[in-house]
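Visitor: just to be clear, the model below is a prediction. Sequence and coordinates:
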Amino acid sequence: MMDGNGLGVTRRGLLAAFAATAVAATPYYANAAGFLRGGGDIRRLRMYSGRTGERLDAIYWIEGRYVPEVLHEINHFMRDWRDNRTTSIDTRTIDIMSAAHRLMDAEEPYALLSGYRSPQTNAMLRARSRNVARNSLHLTGEAADLRLRSRSVGQMAQAAAALNSGGVGRYSGSDFVHMDCGPVRTWGS
């Protein structure tokens, strides 16, 4: 259904998005069936980047559809800040991040430490640390390293792992959690 301006978004959908008091951000994976029961009409992602000073507060899913313009915004936000390169961030990763945030009932946005990484950035980080994978899912826009001040690494990892929808790495020494849409697995302490 089109609105009066031909934008393809219903008035009811927009009102629901803006009037919602609790954002229902859920993945659509078969493994997350229990979490889907609480699914709603919108999904939201909130992040900030200490590296760039940018903030993102975006509703990227409305009434069963991703919003292409907002996904483009997310791609830009999660770019490799070292060389300003972007890629399409996998929507499964976005859904995992959003759903985990909702499960934790966190008010603060994620601090994005790393989203997409160019091959050059990944090689540089790999030379500095043995914890950087040669074929990291960051290279394909399928992973994010995140932090919340109000939640422990354990709490964040537990929320992401509860979705049973991808990889979850705990990096307690560096105070962040890795979330990706790859095979279901966990690691770290």
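Guide: All right, it came through fine. Numbering: from 1, shown residues only.

Visitor: hey, let's count contacts and neighbours off CA atoms from now on
Guide: Fine.

Visitor: so which other helices or strands are in contact with the helix ranked longest in the chain?
Guide: In the chain, taking DSSP state H as the definition, the longest helix is helix 91-104. Packing partners of helix 91-104 (3 or more CA pairs under 8 Å, 6 or more residues apart in numbering; DSSP states H and E): strand 42-48, helix 153-162, strand 176-180.

Visitor: so which bits of that helix are buried?
Guide: 91-103 (16 or more other CA atoms under 10 Å).

Visitor: can you pull out the strands in the chain?
Guide: Secondary structure of the chain by DSSP state E: the strands cover 42-48, 55-62, 65-66, 110-114, 143-147, 167-171, 176-180, 185-188.

Visitor: give the other helices and strands that the last one contacts.
Guide: Using 3+ CA pairs under 8 Å, 6+ apart, the elements in contact with strand 185-188 are strand 167-171.

Visitor: and the strand it packs on, how far out from the chain middle?
Guide: Chain-centre distance of strand 167-171: 14 Å, with CA atoms, centre = their mean, to the nearest Å.

Visitor: can you check stretch 2-11 too?
Guide: For stretch 2-11, the separation from the chain centroid amounts to 28 Å (computed by CA atoms, centre = their mean).

Visitor: likewise stretch 96-107?
Guide: So, by CA atoms, centre = their mean, the centroid of stretch 96-107 is 9 Å from its chain's centroid.

Visitor: list the contacts of that stretch.
Guide: 23-27, 43-45, 150-151, 155-156, 159-160, 163, 165-166, 179-181 (CA atoms under 8 Å, 6 or more residues apart in numbering).

Visitor: and the residues you listed, which are buried?
Guide: Among those, those classed as buried by 16+ other CA under 10 Å are 23-27, 43-45, 156, 159-160, 163, 165-166, 179-181.

Visitor: contacts only, for His138.
Guide: By CA under 8 Å, 6+ apart, the contact set of His138 is Ser114, Gly115, Tyr116, Arg117, Ala144.

Visitor: then Thr121?
Guide: Asp80, Arg82.

Visitor: try 10 Å this time
Guide: By CA atoms under 10 Å, 6 or more residues apart in numbering, the contact list for Thr121 reads Asp80, Trp81, Arg82, Asp83, Ala127, Leu139.

Visitor: okay, one more to line up with it:
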Amino acid sequence: MTKLMSSQSMTRRAVLGAFAATAVAAAPTFSNAAGFLRGAGDIRRIRMTSPRTGEKMDTIYWIEGEYLHEAVREISLFMRDWRTDGVKNIDTRTIDILAASHNLLDASEPYTLLSGYRSPKTNAMLRSRSRGVAKNSRHMIGQAADLRLGSRSVSQIYRAGVACGGGGVGRYSSSNFVHMDCGPVRSWGR
């Protein structure tokens, strides 16, 4: 069994290496976003930086219809609550929305991740400082991210997120970021 797992990992690593330099199209896995699946390719990739931790991520997390569990765990660790170091599994639907939006923007730079998972303690602290933080935020269950791109406006990122039709998209122009989550389809902000 161990040898089998090892050979599967080697195969996946070889596939990752072969595809790492290719242009990648990503798409959400929702029935209402089926248009993004057509022609999306066989791999999905996410690229982010974190100004809070100084970390960078560029990883392929999905190949030929299968999520790579190691890559999804790496993404979850990257998107941790940097204030508490708390980690929550990030919902793959959220990762898909982020990747599909990034693909629509045709941007070469990675997202700047401002907030991924938030512990209830962190969320309560932020809520006490801002009325824009939801009491039952999807950040606390690993289903949301707040992002920006230096080469794209908040409006452009917002429109790309809305075009995916896979969840909630909030525009926070005065704070220069866009919220994306895999909850019910809705949009807000200006």
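Guide: In hand now; what should we look at? None of the values given here were measured: they were computed from a predicted structure.

Visitor: re earlier: max pairwise distance over the contacts of Thr121 of the first structure: which two?
Guide: Pairwise distances across the contacts of Thr121 of the first structure (CA to CA) peak at 18.4 Å, for the pair Trp81 and Ala127.

Visitor: neighbour count winner among the two?
Guide: Using other CA atoms under 10 Å, the more surrounded residue of Trp81 of the first structure and Ala127 is Trp81, with 19 against 11.

Visitor: quick one: the longest helix of the first structure to the second structure mean distance?
Guide: Taking mean CA distance after the TM-score superposition for the first structure, the mean distance separating helix 91-104 of the first structure from the aligned residues in the second structure is 0.2 Å.

Visitor: most centrally placed residue in the second structure?
Guide: Nearest to the mean C-alpha position of the second structure, by CA atoms, centre = their mean, lies Ile95 at 3.5 Å.

Visitor: that one maps to what in the first structure?
Guide: Taking TM-score structural alignment for the superposition, Ile95 of the second structure sits opposite Ile94 in the first structure.

Visitor: roughly how far does that match sit from Asn75 of the first structure?
Guide: Distance, Ile94 of the first structure to Asn75 of the first structure, using CA to CA, to the nearest Å: 10 Å.

Visitor: find the residues that touch each one of these two.
Guide: Gly141.

Visitor: ok, Gly116 of the second structure touching Arg83?
Guide: No - if you go by CA atoms under 10 Å, Gly116 of the second structure and Arg83 don't touch, sitting 11.4 Å apart.

Visitor: between the two, who's got more neighbours?
Guide: Taking other CA under 10 Å, Gly116 of the second structure and Arg83 do not tie; Gly116 has more neighbours (30 against 12).

Visitor: spit out the contact partners of Arg127 of the second structure.
Guide: Neighbouring residues of Arg127 of the second structure by CA under 10 Å, 6+ apart: Lys121, Val133, Ala134, Lys135, Ser137.

Visitor: and these, which is closest to Thr11 of the second structure?
Guide: Nearest member of the contacts of Arg127 of the second structure to Thr11 of the second structure, counting by CA to CA, is Ser137, at 38.5 Å.

Visitor: quick one: the closest one and Gly41 of the second structure, what's the gap?
Guide: On the measure of CA to CA, Ser137 of the second structure and Gly41 of the second structure end up 32 Å apart.

Visitor: so for these two, which residue has more residues nearby?
Guide: Per other CA under 10 Å, whichever of Ser137 of the second structure and Gly41 has more neighbours is Ser137, with 18 against 15.

Visitor: give the closest residue to that one in space, chain neighbours not counted.
Guide: Asn123 (7.6 Å; CA to CA, 6 or more residues apart in numbering).

Visitor: quick check: the one you found vs Val178 of the second structure, distance?
Guide: Relative to Val178 of the second structure, and taking CA to CA, Asn123 of the second structure is found at 17 Å.

Visitor: which one's more surrounded, the two?
Guide: With neighbours defined as other CA under 10 Å, Asn123 of the second structure and Val178 compare such that Val178 has more, 25 against 20.

Visitor: who's in contact with the more buried one?
Guide: Contacts for Val178 of the second structure (CA under 10 Å, 6+ apart) come out as 114, 145-149, 153-159, 161, 169-172, 189.

Visitor: same check on Pro68 of the first structure?
Guide: Tyr60, Trp61, Ile74.

Visitor: just these now: which is nearest Ala17 of the first structure?
Guide: Nearest to Ala17 of the first structure out of the contacts of Pro68 of the first structure is Trp61 (CA to CA; 9.5 Å).

Visitor: got a list of what the closest one touches?
Guide: Residues counted as contacts of Trp61 of the first structure (CA under 10 Å, 6+ apart) are 17, 24-26, 40-45, 67-68, 70-71, 95.

Visitor: distance of it relative to Asp105 of the first structure?
Guide: 19 Å.

Visitor: okay then, goodbye and thanks.
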